[in-house]
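Undergrad: I'll drop the sequence and a predicted model, then ask my questions.
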Amino acid sequence: MIYIVIPVFNRKHYTRECLLSLRKGTNKDYKVIVVDDGSTDGTADMLRREFPEVEVLFGNGSLFWTASVNLGIRHALQAGAQYIMTLNNDLEVAPDFLENTYKFIPVKPSAVIGALELDALTREPAFGGEIIDFKRNKVRYLLQELPKDKQKGLHRVSQLPGRGLLIPRTVFETVGLFDQDNFPHYVADYDFTHTALRHGFELYCNYDAKLYTYPEESGERQNRKSKSVRNFYKHLFDIKGGGNLRDFTRFTLKNCPRPYIPYYLVNGYARRILGYVLK
């Protein structure tokens, strides 16, 4: 059984639709753990009333993404979970999502496997894994390189986000949980997958397991829509800032090969500062 950990804070309409999409799936062999970090919009009541099968853990509003996920993971591991999936609430899964997830577990039982993301509104593929080049500070987006007839099955990548991320128990036993001390909200998923890769675990994106996401609803996208000095500061320094310089620095020092760190940092700082203004 896959234990699915979903961190939430308000936005109960997204949580409802996410859980309904799982309920409609062709594979029912899963257990959902929702970590509600202090929601004030009635999320807890909705979960109790509409999804009694879901186990709910509670935070006080100070956990953010990483500590919330870790709370759910610890609980799942204590329950004996062999496979855990992290899933955000602002997405929906295709009916055969879990069926196609289970299909590849016997093929790569120790691998960390992500999912193909499609835009929920257009149903067009939006994200299919990344391959990072630290030396040149560039990221290759695999989806842009693969012809249509090759966009299926497993494809090797070098980093993955936490949306629909399947993680075997043995990975946690080897590398530990997500690094909530250094990366309380963003970047923890990329850091975790790099750490797993360094310890010999393969990373794949499963193009048969499809998620439907709402990219324009992310906090960072909303921040960019209304540009101001205040939002620029939040972009660079807020715990939920997509260009957070502290998180980027810590990620670089921890994961970038030492010879490339100076250039990677300088280039990355420029991208985050200028990118907010120009995009």
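TA: On my side now, so go ahead.
Undergrad: going forward, measure contacts between C-alpha atoms and count neighbours the same way
TA: Noted.
Undergrad: which outside residues touch the top helix by length along the chain?
TA: Counting residues, the longest helix found in the chain (DSSP state H) is helix 261-278. Where contact means CA atoms under 8 Å, 6 or more residues apart in numbering, the residues beyond helix 261-278 that reach it are 134-137, 224, 232, 235-236, 243, 245, 248-249, 252-253, 256.
Undergrad: By neighbour count, sort out the buried ones in the residues you listed.
TA: Buried subset of the contacts of helix 261-278 (neighbour count, 16 or more other CA atoms under 10 Å): 134, 137, 224, 232, 235-236, 243, 245, 248-249, 252, 256.
Undergrad: And for the residue positioned nearest the centre of the chain, nearest residue in space, chain neighbours not counted?
TA: When the chain is reduced to its mean C-alpha position, the nearest residue by CA atoms, centre = their mean turns out to be G162, at 1.7 Å. Closest residue in space to G162, ignoring its immediate chain neighbours: D189 at 5.1 Å, by CA to CA, 6 or more residues apart in numbering.
Undergrad: let's bring in a second one:
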Amino acid sequence: MDYIQSIKLAILMTCHNRRDTTLRCLKALYQQDINFDVYLVDDGSSDGTYDAVSTAYPEVKILQGNGNLFWVGGMRLAFSEAIKRGYDYYLWLNDDIVLESTALHRLLNSHYQLKQQLQPDSIIVGSTKDTFTHQTTYGGQKQQKRWYSRKFVTVEAGTELQECETMNGNCVLIPNSVVVKVGNLDPAFIHIMGDLDYGLRARKQGCSIWIAPGFIATCSRNSVRGSWADTKLSLLQRLRKVTQPKAFPLKSWTVFTRRHAGFFWWLYWLQPYIRAIIGYQDLSASAFKEG
């Protein structure tokens, strides 16, 4: 559609020490037939990411981090810089994603369709699939309604727009009208939970969240090897890892569960720590992923 070419779109990314992965993501991004600006936070990479990106894509606006921003901190920095310049849309994009050739058109067209239905304050989530199995890896999320478990599970991509409750932040299109209501990512979070929290806060502000039809990109699921959920690690190792920034640091996890898990939030709060102790893996619990 012609209107897409006049849209001001900011692509928000953060990266740390995976130069080739980041370059592969940017290569697919720049094959999209849409105008956009890229805000990339290089969070203290020591593998030459800054120089490689600057050489291959000099138009990318690279912001420097100190190595301690993690996903939420990096995306929050990119988001804040882009907001200063004012865009119609902001796209969260993980640097391990490879977009389909028509991905941005499909995301924007999905939002246009909802605008025509008088739902302009709608976030559009792009579902990703594994490169080899073609199974859904990240995307829209729905929460289980059991009184003892409020974990989030991934919604399978469909052939039509479908509404969900929140989202993984891997590929998410946010219109400016939502940003005006919700603002930036919450600094209470470090690596995980910030994306889920943003979606849940958006819904509380009267916004809606929709999954675009089909798959938007490929992105393999992160392995649990070496994480708090790796049953090959000792109990002490799992307990140390479960409270680290990429897992469930006590302060962030307390904020999230008290804010979103209802009256029995403390039962939900206990779950990752109990799972670390007993060595229980539940790979369907998307809120428990590491990035």
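TA: Alright, I've got the coordinates. Since we're looking at a predicted model, the values are computed, not measured.
Undergrad: Please pull up the equivalent of the residue nearest to the centre of the first structure in the second structure.
TA: Taking TM-score structural alignment, the alignment pairs G162 of the first structure with G169 from the second structure.
Undergrad: contacting residues for that match?
TA: When contacts are counted by CA under 8 Å, 6+ apart, G169 of the second structure is found next to 92-94, 139, 195-196.
Undergrad: That one and W269 of the second structure, how far apart?
TA: Computed as CA to CA, to the nearest Å, the G169 of the second structure to W269 of the second structure distance reads 21 Å.
Undergrad: Please apply the same query to I216 of the second structure.
TA: I216 of the second structure sits 32 Å away from W269 of the second structure when distances are taken as CA to CA.
Undergrad: Ok, G139 of the second structure next?
TA: Applying CA to CA to G139 of the second structure and W269 of the second structure gives a distance of 23 Å.
Undergrad: Average separation of the top strand by length along the first structure from the aligned part of the second structure, please.
TA: Taking DSSP state E as the assignment, the strand of the first structure that covers the most residues is strand 203-213. Averaged over the aligned pairs, strand 203-213 of the first structure sits 1.8 Å from the second structure after superposition, using mean CA distance after the TM-score superposition for the first structure.
Undergrad: Which secondary structure elements does that strand sit against?
TA: The helices and strands touching strand 203-213 of the first structure, judged by 3 or more CA pairs under 8 Å, 6 or more residues apart in numbering; DSSP states H and E, are strand 91-93, helix 97-102, strand 112-119, strand 154-156.
Undergrad: Now do the second one: distance to the chain's middle.
TA: Same thing as helix 97-102 of the first structure. Relative to its parent chain, helix 97-102 of the first structure has a centroid offset of 17 Å by CA atoms, centre = their mean, to the nearest Å.
Undergrad: Where in the second structure does it fall?
TA: Using TM-score structural alignment, the match for helix 97-102 of the first structure in the second structure runs over residues 103-108.
Undergrad: Quick check: the matching stretch compared with the first structure, mean distance?
TA: Here the mean offset of stretch 103-108 of the second structure against the first structure after fitting is 0.9 Å, by mean CA distance after the TM-score superposition for the first structure.
Undergrad: any residues touching that stretch, and which ones?
TA: Under the criterion CA under 8 Å, 6+ apart, residues 4, 32, 34, 124-126, 173, 212, 216-217 lie in contact with stretch 103-108 of the second structure.
Undergrad: mind giving me TSV with these and columns for distance to T14 of the second structure and neighbour count?
TA: Formatted as TSV, those follow (distance: CA to CA, whole Å; neighbours: other CA atoms under 10 Å):
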residue	distance to T14 of the second structure	neighbour count
I4	25	16
Q32	19	16
I34	21	16
I124	20	30
V125	18	33
G126	18	30
L173	16	27
A212	23	30
I216	19	25
A217	17	23
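Undergrad: Out of the residues you listed, which is nearest to H16 of the second structure?
TA: Ranking the contacts of stretch 103-108 of the second structure by separation from H16 of the second structure, with CA to CA as the measure, puts A217 on top at 20.6 Å.
Undergrad: and the gap between the closest one and K204 of the second structure?
TA: Using CA to CA, one obtains 28 Å as the distance from A217 of the second structure to K204 of the second structure.
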